[in-house]
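Undergrad: sharing a model prediction with you, sequence too.
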Amino acid sequence: MELTAGLVWLLVASALVLFMTPGLAFFYGGMTRAKSALNMMMMSFVAIGTVAIVWVLWGASMATSNEDNFFQIFANPFSHFGLHNFSEPADLLSVGYAATFAIITVALISGAVADRAKFSAWVLFTPIWVTLVYAPMAFMVWGGGLFSEDGWFGQTFAPVIDFAGGTVVHINAGVAGLILVLIIGNRKGFGKDPNHRPHNVPFVMLGAAILWFGWFGFNAGAAGTVEQAGLIWINTLVAPAAAMLGWLAVERFRDGHPTSLGAASGVVAGLVAITPACANVSPLGAIALGVVAGIASALAVGLKFKFGYDDSLDVVGVHLVSGVVGTVAIGFLATPTQGTAGLFYGGGSTQLVAQVLAAVFAMVFTAVVTFIIAYPIHKFMGFRVSQEQEAVGVDLSLHAETAYEFGVGGHGGSFQPLHDLITGKKQGSDTASGSDTTTDAGKESVGA
């Protein structure tokens, strides 16, 4: 089969989207404390391992349209098990592209439970969640299921517009993160401990830049025409730019100063909001959408302190809130040139009602199924580390590693045991330097 321009672009777009997950690792890793940075990045990286395998074995089959499906919610997981009848290059590239979406959706959830989640529980949670939550949502919206043109919802109300993942990716991940937070509880000292602040803001900025770069593949990878790709590209440029300015404006008037963390978070909020609408709004609509998303998410991130839930890295405030903003805004801002007009373009309220109901359904479905998955894991396995492990840091206690080495806490790849750090026992003589390493120094090296 000849490698056409469309297939080449899909190949490139898939690589861009996969690159977003390491970008997310930098974004999240910089936002955590120094003693949790590696664990946070590992939670993103391991999502590539677990989700990629699931997607090839049965996930792609569950999200693929066919006549054999369960009440338009998910397709037969065995119809394409192991991709045994996907032989065409176009089919395989489509599966790979879809897999990168599933990967980063799962990785997004991890930011909500930073600093305190058991890595083993997370590894178990990820393949189950992508099977029971993500794959069904992908099928319902993109695979010919409930919300598609041929689905019951689509025929009763209107087909849901979600070009690149407002419901499937961002509302999905935001709600899942909230449920995990409510199940495993808050970090010790939440809202009081100043050491919960980001430890490496340059990493956050770098991660946001990588995410923005990869998002052009995320949004435009499925473009059907050059004209559509051009519109998506411009919208993916201006919406996050406007959201960044909106977020910074909120900080300036509310806090008295704009921050680099706010700029990075605003960019991500705008990217989230434009994701479902990128092919259906004008550039002016994208700017308006970005401003609203940036302001809304900047205000929403403070709600966790008001309501008392410890969403560590603001997955709820950014991804759920801006995901809802982008999904619902299509009902107002969709242009008639793309086939469906929103309320502001004379299209009536039909599409708006469909978008609102789809967002509500996604939140309820994800909340219920995520709870069914996560609660038994927490009950019988434990989804949270011990207080001692949390105090020392999950990098050292779960992975025997530290992100930063200052000459204490280990030598030659061998780290001081957790028990020694807690009890105050000395590690022993360092033969290379002829000096002893004490527990207090060790604690200082990983306690930032």
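TA: Looks like it came in fine.
Undergrad: from here on, contacts and neighbour counts on C-alpha atoms
TA: OK.
Undergrad: so who does residue 54 touch?
TA: Listed by CA atoms under 8 Å, 6 or more residues apart in numbering, the contact set of residue 54 reads 127, 130, 131.
Undergrad: how much space separates the most centrally placed residue in the chain from residue 102?
TA: The chain has residue 108 as the residue nearest its centroid, 2.1 Å off, counting by CA atoms, centre = their mean. The spacing between residue 108 and residue 102, counted by CA to CA, to the nearest Å, is 10 Å.
Undergrad: residue 271 now?
TA: Taking CA to CA, one finds residue 271 at 17 Å from residue 102.
Undergrad: now do residue 161
TA: With CA to CA as the criterion, residue 161 and residue 102 are 19 Å apart.
Undergrad: need the contact list for residue 127.
TA: 50, 51, 54.
Undergrad: mind listing which of those are in helices?
TA: Here DSSP state H is the test, and the contacts of residue 127 give 50, 51, 54 as lying in helices.
Undergrad: and the second one, what does it touch?
TA: Residues in contact with residue 51 (CA under 8 Å, 6+ apart) are 99, 102, 103, 106, 126, 127, 130.
Undergrad: which pair of those spans the longest distance?
TA: The two members of the contacts of residue 51 with the most space between them (CA to CA) are 99 and 126, at 13.5 Å.
Undergrad: list the buried residues in the host helix or strand of residue 155.
TA: Assigned by DSSP states H and E, residue 155 belongs to helix 152-156. Buried positions in helix 152-156, judged by neighbour count with 16 or more other CA atoms under 10 Å: 152, 153, 154.
Undergrad: what's the first helix or strand after that helix?
TA: Going down the chain from helix 152-156, the next helix or strand is helix 172-184, by DSSP H and E.
Undergrad: what packs against the next helix or strand after that following helix?
TA: The C-terminal neighbour of helix 172-184 among helices and strands, as given by DSSP H and E, is helix 201-220. Here helix 201-220 touches helix 5-31, helix 226-255, helix 260-277, going by 3 or more CA pairs under 8 Å, 6 or more residues apart in numbering; DSSP states H and E.
Undergrad: and the angle for the shortest one with helix 201-220?
TA: Using axes from the mean of the first three to the mean of the last three CA atoms, to 10 degrees, one finds that helix 260-277 and helix 201-220 are set 10 degrees apart in direction.
Undergrad: pull out the buried residues from helix 260-277.
TA: For helix 260-277, burial by neighbour count (16+ other CA under 10 Å) applies to 261-277.
Undergrad: try this one side by side with the last:
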Amino acid sequence: MDEMVINSGDTAWMLASTALVLLMTPGLAFFYGGMVRTKSVLNMMMMSMISIGVVSVLWVIYGFELAFGYEANSPWYGSISFSGLGGVVNDFTNNGGLYPIPVLVFAAFQLMFAIITPALISGAIADRAKFTSWAVFVAIWSTVVYFPVAHWVFAFGNKVGDTVTGAGYLAGKGLQDFAGGTAVHINAGAAGLALAIVLGKRVGWRKESMRPHSLPLVMLGSGLLWFGWFGFNAGSALAANAIAALALINTQVATAAALAGWLLVEKIRQGHPTSLGAASGAVAGLVAITPACAFVAPWAAVVIGLIAGILCSLASGLKYRFNLDDSLDVVGVHLVAGIWGSLAIGLFGASSVNSVGVDGLFYGGGTELLAKQTIGVALVGVYSFIATLIIGYAIEKTIGFRVKRDVEVAGIDLNEHAETAYEMTSSSRGGSIL
């Protein structure tokens, strides 16, 4: 492999971006935790936290190689040597070209994507999953679904001269996905749909109030996600350069527009813009701009975000029409916004803002890019859905996936973790609740 001198500035930016993306998972825990009822908030947050533990270990053992290895020269999977990252300590990243950062920094950055993707799925099955079964699911799903799909989308192979070996199938076909619209959000959204089917509806769904127990936690979580997402998107440039700047500004304006779009729908339909709507709209915009952030102009990012906020606000209510208990709207936000953002590149893609980009339909590029984006969306979505159905039913039929009815009614926190989020004690003097 050719050598390149490590650039300290780029390396520092990537180290910071890696930390930002890790912060997104605790942020997601707050976001999801605030949206559930008091009796299940700890379990909801723990479903995100255990993803950090499980995926981090698997990533070192074989996950990184399975996603980004090239020795097998397969478009569907990387390599498995169980080297524990030992062979890459002194190497440089060559994911389709040389980058002036240590390969361990690249591996750490990509690990954070692998962590948050299964955590996103958990929102679809809030209040009703066994914690141990969820941890087993995270391990199996990451191995069977995320690591291979990351290879399809993100692995550009090992390039030596003009020869490239081991590129992923979709990356080799020209799919444009800068930071994970397909590999992360469509992947997680389709999996969330499958698991919601496997576990079924919550006890009392549509009969009992299941409103968020803490909107301040939801707002805090969305803020942390927004903050961390700058590392998610701008960090995917793998350098502190103009492309990172483009990704950052597009992330900001698309998210702001989506927030406004969601609130507009609420105002028109319900008469009141809500804090939950603002937080959800922001996440919808973040999801939608993720694949497109480095391939479109800022004006297009505003349009993409605005449409995402409107679409996801409308889509989130469809679960009642289809009688699907997607508890925290993983399908309505991540799947819908992920699909829209990925397809939007085929419309708004502009090579004038990024030399490695491709012109979309509105820039005179025809429908070729849109067709490639459609294929990528369909392949990842269908594979994730089918594979998750199989994994979910296998766990349910063996060790059981859903808690018993009385556990769910009494509160999953106390039964699964022997803890409660809020200790309410009575004062011996005045009987007040502290």
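TA: That came through, no problem. Just so you know, these numbers come straight off a predicted model, no measurement behind them.
Undergrad: TM between them?
TA: Once superposed, chain against chain, the TM-score is 0.90 (TM-score structural alignment, normalised by the length of the second structure); 407 aligned residues with a CA RMSD of 2.1 Å.
Undergrad: okay if I get the ones in helices among the contacts of residue 127 of the first structure as CSV plus distance to residue 148 of the first structure?
TA: Below are those laid out as CSV (distance: CA to CA, whole Å):
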residue, distance to residue 148 of the first structure
50, 28
51, 24
54, 24
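Undergrad: residue contacts, residue 6 of the second structure?
TA: Taking CA under 8 Å, 6+ apart, we find residue 6 of the second structure in contact with 100, 101, 102.
Undergrad: out of the residues you listed, flag the one nearest to residue 362 of the second structure.
TA: Of all the contacts of residue 6 of the second structure, residue 100 has the smallest distance to residue 362 of the second structure: 34.6 Å, by CA to CA.
Undergrad: now do the host helix or strand of that closest one against helix 8-35, angle only.
TA: Element membership of residue 100 of the second structure [criterion: DSSP H and E] is strand 98-102. For strand 98-102 of the second structure against helix 8-35, the angle by the same axes, to 10 degrees is 70 degrees.
Undergrad: what's the mean deviation for the following helix or strand past strand 98-102 of the second structure versus the first structure?
TA: Downstream of strand 98-102 of the second structure, the first helix or strand assigned by DSSP H and E is helix 103-121. Superposing on the first structure places helix 103-121 of the second structure at an average distance of 0.6 Å from its equivalents, by mean CA distance after the TM-score superposition for the first structure.
Undergrad: mind giving me the packing neighbours of helix 103-121 of the second structure?
TA: Under the contact definition 3+ CA pairs under 8 Å, 6+ apart, helix 103-121 of the second structure sits against helix 8-35, helix 41-58, strand 92-94, helix 187-199.
Undergrad: could you dump the ones you listed into JSON lines and include distance to residue 72 of the second structure?
TA: Output for those, formatted as JSON lines (distance: least, CA to CA, whole Å):
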{"stretch": "helix 8-35", "distance to residue 72 of the second structure": "28"}
{"stretch": "helix 41-58", "distance to residue 72 of the second structure": "19"}
{"stretch": "strand 92-94", "distance to residue 72 of the second structure": "16"}
{"stretch": "helix 187-199", "distance to residue 72 of the second structure": "24"}
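Undergrad: of the ones you listed, flag the one that's most buried.
TA: Mean neighbour counts were taken over those using mean count of other CA atoms under 10 Å, and the top value, a mean of 26, falls to helix 187-199.
Undergrad: in the first structure, what residues pair with that helix?
TA: Under TM-score structural alignment, helix 187-199 of the second structure corresponds to residues 172-184 of the first structure.
Undergrad: and for stretch 402-413 of the second structure?
TA: Residue span in the first structure matched to stretch 402-413 of the second structure, by TM-score structural alignment: 384-395.
Undergrad: what about the matching stretch, distance to the chain center?
TA: With CA atoms, centre = their mean, to the nearest Å as the basis, stretch 384-395 of the first structure stands 24 Å off its chain's centre.
Undergrad: go ahead and name everything in contact with that stretch.
TA: For stretch 384-395 of the first structure, contacts defined as CA under 8 Å, 6+ apart pick out 35-39, 115-118, 184, 188, 378, 397-398, 401-403, 418, 421-422, 443, 446-447.
Undergrad: same deal with stretch 345-361 of the second structure?
TA: 176, 243, 291-292, 294-297, 300, 362-363, 365-371, 373.
Undergrad: let's see it at 7 Å
TA: Stretch 345-361 of the second structure has contacts (CA atoms under 7 Å, 6 or more residues apart in numbering) with 292, 294-297, 300, 362-363, 365-367, 369-370, 373.
Undergrad: circling back: from the contact counts, what lies against the strand holding residue 100 of the second structure?
TA: Applying 3 or more CA pairs under 7 Å, 6 or more residues apart in numbering; DSSP states H and E, one finds that strand 98-102 of the second structure contacts strand 92-94.
Undergrad: which elements pack onto the strand it packs on?
TA: Using 3+ CA pairs under 7 Å, 6+ apart: strand 92-94 of the second structure touches strand 98-102, helix 103-121.
Undergrad: tilt between the first one and helix 103-121?
TA: What it means is strand 98-102 of the second structure. Relative orientation of strand 98-102 of the second structure and helix 103-121, computed by the same axes, to 10 degrees: 90 degrees.
Undergrad: looking for the alignment partner of residue 49 of the first structure in the second structure.
TA: In the second structure, residue 49 of the first structure lines up with residue 53, judged by TM-score structural alignment.
Undergrad: so residue 38 of the first structure sits against residue 399, correct?
TA: No - judged on CA atoms under 7 Å, residue 38 of the first structure makes no contact with residue 399 at a distance of 8.5 Å.
Undergrad: re the thing from before, pick the one among the contacts of residue 51 of the first structure closest to residue 256 of the first structure.
TA: Set against residue 256 of the first structure, the nearest of the contacts of residue 51 of the first structure by CA to CA is residue 106 (35.3 Å).
Undergrad: which one in the second structure is aligned with the closest one?
TA: Matched to the second structure by TM-score structural alignment, residue 106 of the first structure sits across from residue 118.
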